[in-house]
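Q: Provided below are the primary sequence and the corresponding predicted coordinates.
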Amino acid sequence: MDFNNAQRTAALDPSSYDVYDQCFHNLDIVWYWRAIQPIETRRIRNWSDLDEFPRVSGAQGRQGMGDVPASRLFVQHDMTLSSSPTGQISMLPTFYNFDSFAVESSEIDVDREITSWASLLDPKWSGQVALVDEPAIGVFDLALALSASGQMKFEDMGNMSVEEIDELMDLARNLIMTGHLRPFWLRAGEPVERFLSGELKLASIWSPTIVEMKHLGFQVRQARPLEGYRGWHGGMCLSRNLEGETLDRAYDWLNWYLDGYAGSVVARQGYYMCAPNRVRAHLSEAEWNYWYEGLPAPEELNDNAGRPAIRVGEVRSGGSRLDRARHVTIWNSTMDEHNYVVRRWSELVELASARSRTNRRAG
């Protein structure tokens, strides 16, 4: 399911699943409807091994705007969520990352020439830019670009007012009508096809997509904007319907997921797992040094299918896990005006698709 449909199903039909696997910014609505039950940290074997990013507000000295994971991690006695530690959590932290956008790099030194979110709006790339079709993600890529280029100011970018949302959407509409923005993408594999066809030069991106393009020999690199990354943190919740042996099996699943192997799989996709010491035992030294430490690859590294993906000497964009973590400016968020954002965002997506259909017919 996409983010919105998964969130809706999780909130309204907890009998339809055992584990809700999502992100912290998709937690609030599900928790509000009490569709999930608190997780007992005493039943999580590796709880003490979890790193500080999801547990501590301001980890690594930079909290960032938006839905900071720690702010909704711990279940309080009154069933509210906060960063104050208790023995119960709302969502078990799993893997996470720090995102920006991808740049076709065959003729560009991305680290030197593409240094700001404002590049997404540079007329140089008009007609070759696309954003992800997910309002709790894509809207912030756009907001960061508008802010960096001086076209908008936000009182709180992580929780925009209706007036700010309207202004942002009006500017986005103009970017679509002038042809600057291409249609939004929804499937993770779609940017691969569109970059390879030459349609796109810059786009919102997820790290597995970058790994896939590298395997195909395509030159692409994630930008490191001076304004900072957009962070997100995944996690798992337990349906309120679970009890007895079914609940025990769900805890077995949560514990297995943090035990290292799953973390090694997502590492080769460019993601970090919140129990890194467990992951390290399942990666080669070369893999650990490239993916987690930001060091040059001493040998060719494979993806999860055993196919060559990372070339010898290549260095991960942004450096080590800690370097990248210190550079987060905002976390993916579900704003107070989320329903309004979704409606306005849907209008943009349809406008971009309609304009693309019209252009194809005219061509």
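A: Everything's here; your move.
Q: Every contact and neighbour count from this point should use C-alpha atoms.
A: OK.
Q: How many residues are close by R360?
A: 9 (other C-alpha atoms under 10 Å).
Q: That one: what secondary structure?
A: helix (DSSP: H, G, I helix; E, B strand; the rest coil).
Q: now it: how far from L121?
A: 23 Å (C-alpha to C-alpha, to the nearest Å).
Q: take a look at this one as well, against the first:
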Amino acid sequence: MMSSTSRSGFPAPPRIERRVLRVLGTEITLLDQVRRKAEADLGFTIQFEVLDFISCQRRAAMEPTAYDIYDQCFHNLDIVWAWGSLRPIDTERISNWGLLSGLTREGGISRYAWRGHGDAPVRKLYVQPGEQLAAAPSRYISMLPTVHNMDSFGYDARVFGRPEGGRDSWAWLLDPRAKGRIALVDEPAIGIFDAALAAEAAGELQFRDIGNMTVAEVDALMAFLNDRRQKGYFCAVWRSAEEAAELIRADLLSAQSMWSPVYGQLGEMAPLVVEAAPIEGYRAWHGGMSLSRHLSESALDMGYDYLNWWLSGWPGAVMARQGYYMSVPERVREVLPAAEWAYWYEGAPAAADLPGPAGNVVVRAGARRSGGSYWERANRIAVWNTTMDEHNYAVRAWESFVAGVRSGAP
């Protein structure tokens, strides 16, 4: 707080510095309309720094004083937590903690649901003595679970048709019919599992635990991918939804890894692209928010206000319009118009054209969401995005493969 003397000779009124909360994250959640609404509701300035998954994780681990909130995915948590950059979150300061879904707090949409291989959020949600992370419930958590989804891939109906009855298969992502027109997402904790699911579904490889491959299994997968690369199967890799959409709008692809918002950005190509509901199950992911270790008490209060705001319902409605779910679905239901709730969460036909976050139409009247309702999709998780025990080895192998795709080298 500063003061000065005015031209009249009287002390000028004190100038109050507006408080600032810095949020480091990715394009998944750091939308400008979210920032503006949060500032209006919370009364302080919010600064977003938007990076890709890998760059965001690296900055969070190595520069913990550069941000206040780390907004990422659970599979990007281990490394940052291990570096001591984050502090435990007290669930007694989270007003809607008791409303979080079973998928988030217990690992499955119901007690009978298959939990999926890999980094299900519950497996690293709770802080144990010694600040180890595990599934045993405790008062403190590592990351507040928020946005999540069950991803698959998109394919060209001109090549694969429009099969009915749930006969889509991950094998199509590496199918000879799509040779030369295939793209993967360039993130080793994501793209490697799309490729592994495809290789296993095609009968080319088999993994003891697809969510935690051995060195030998990583080697076998990368040998398989490099063989396909040398035979000309891949035309691109991508890191953002816009890059993925542009490849399809340019009619360069017949199959590729896909994120939900991409389907609303395809323009004239949209009627030709089908979101797969694979018989083998989905690759799921779960986002969340953590507090930086460095926060002062006043900044910490702002941090908790921001975390609680994310579970208030409105942010979840915006996320739904991207095709994403929230960890507090009942709060979202209170805010989301009935027609949008019915389509995105219940799997019902769209009663009218539905908007995306920017207000443009992303769903046409009469369309149904691929895979059905939230509960149907959440019961069919094959593997979660994961940082495996051999993550560093897998990253080096993946980067070599990606470099070959980008360069077009034989």
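A: Thanks, I have it. Worth saying up front: this structure is predicted, and the values here are computed from it rather than measured.
Q: Mind checking the TM-score on these two?
A: TM-score for the superposed chains, counting by TM-score structural alignment, normalised by the length of structure 1: 0.95, backed by 357 aligned residues with a C-alpha RMSD of 1.6 Å.
Q: Which parts of the stretch 201-350 of structure 1 are strands?
A: Taking DSSP state E, counting those that start in this stretch as the criterion, the stretch 201-350 of structure 1 contains strands spanning 202-204, 220-222, 229-239, 272-273, 301-302, 308-310, 328-331.
Q: Nearest to S100 of structure 1 among those would be which one?
A: strand 229-239 (5.7 Å; C-alpha to C-alpha).
Q: Which one of the strands of the stretch 201-350 of structure 1 lies nearest to S320 of structure 1?
A: Of all those, strand 272-273 comes closest under C-alpha to C-alpha, at 10.8 Å.
Q: which residues touch the counterpart of R34 of structure 1 in structure 2?
A: If you follow R34 of structure 1 across to structure 2 using TM-score structural alignment, you land on G84. G84 of structure 2 sits next to A61, R293 when contact means C-alpha atoms under 8 Å, 6 or more residues apart in numbering.
Q: Tell me if G84 of structure 2 really is in a strand.
A: No. Counting by three-state DSSP, G84 of structure 2 is not part of a strand but coil.
Q: I'd guessed T94 of structure 1 sits against M236; true?
A: Yes. T94 of structure 1 lies in contact with M236 (C-alpha atoms under 8 Å); the separation is 7.2 Å.
Q: can you put the strands of the stretch 201-350 of structure 1 in JSON lines and add distance to L247 of structure 1 and mean neighbour count?
A: Shown next, in JSON lines, are the strands of the stretch 201-350 of structure 1 (distance: least, C-alpha to C-alpha, whole Å; neighbours: other C-alpha atoms under 10 Å):
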{"stretch": "strand 202-204", "distance to L247 of structure 1": "38", "mean neighbour count": "25"}
{"stretch": "strand 220-222", "distance to L247 of structure 1": "40", "mean neighbour count": "23"}
{"stretch": "strand 229-239", "distance to L247 of structure 1": "8", "mean neighbour count": "24"}
{"stretch": "strand 272-273", "distance to L247 of structure 1": "23", "mean neighbour count": "26"}
{"stretch": "strand 301-302", "distance to L247 of structure 1": "36", "mean neighbour count": "18"}
{"stretch": "strand 308-310", "distance to L247 of structure 1": "39", "mean neighbour count": "20"}
{"stretch": "strand 328-331", "distance to L247 of structure 1": "31", "mean neighbour count": "24"}
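Q: Quick one, which of those strands gets closest to G58 of structure 1.
A: Nearest of the strands of the stretch 201-350 of structure 1 (C-alpha to C-alpha): strand 328-331, 10.4 Å.
Q: what range in structure 2 does that closest one sit on?
A: Under TM-score structural alignment, strand 328-331 of structure 1 corresponds to residues 381-384 of structure 2.
Q: likewise stretch 7-25 of structure 1?
A: Using TM-score structural alignment, stretch 7-25 of structure 1 pairs with 57-75 in structure 2.
Q: Pull the distance from the matching stretch to the chain's centre.
A: 15 Å (C-alpha atoms, centre = their mean, to the nearest Å).
Q: so how far is E280 of structure 2 from G372 of structure 2?
A: 15 Å.
Q: er, T387 of structure 2 actually
A: 21 Å.
Q: Can you pick out the residue with more neighbours from the two?
A: T387 (23 against 20).
Q: which residues does the more buried one contact?
A: Residues in contact with T387 of structure 2 (C-alpha under 8 Å, 6+ apart) are H75, N76, D78, G118, D119, A189.
Q: Of all the residues in the helix or strand that contains R112 of structure 1, which ones are buried?
A: With secondary structure defined by DSSP states H and E, R112 of structure 1 is part of helix 110-113. For helix 110-113 of structure 1, the neighbour count (16 or more other C-alpha atoms under 10 Å) marks V110 as buried.
Q: what's in contact with that helix?
A: Contacts of helix 110-113 of structure 1 (C-alpha under 8 Å, 6+ apart): V103, R221, Q222, A223, R224.
Q: Show me which of those residues is closest to W125 of structure 1.
A: V103 (10.5 Å).
Q: And the aligned residue in structure 2 for the closest one, how close does it get to A299 of structure 2?
A: Taking TM-score structural alignment, V103 of structure 1 has Y155 as its aligned residue in structure 2. As judged by C-alpha to C-alpha, Y155 of structure 2 and A299 of structure 2 stand 46 Å apart.
Q: likewise Y263 of structure 2?
A: Y263 of structure 2 is 38 Å from A299 of structure 2, by C-alpha to C-alpha.
Q: More neighbours: the two, which one.
A: Comparing Y263 of structure 2 with A299 by other C-alpha under 10 Å, the one with more neighbours is Y263, at 24 against 18.
Q: Just tell me what the more buried one corresponds to in structure 1.
A: In structure 1, the residue paired with Y263 of structure 2 is I210, using TM-score structural alignment.
Q: Please name the residues that touch the nearest residue to its match once chain neighbours are set aside.
A: Closest residue to I210 of structure 1 apart from its sequence neighbours, by C-alpha to C-alpha, 6 or more residues apart in numbering: V220 at 6.9 Å. Counting by C-alpha under 8 Å, 6+ apart, V220 of structure 1 makes contact with A102, V103, E104, S105, S106, I210, M213, K214.
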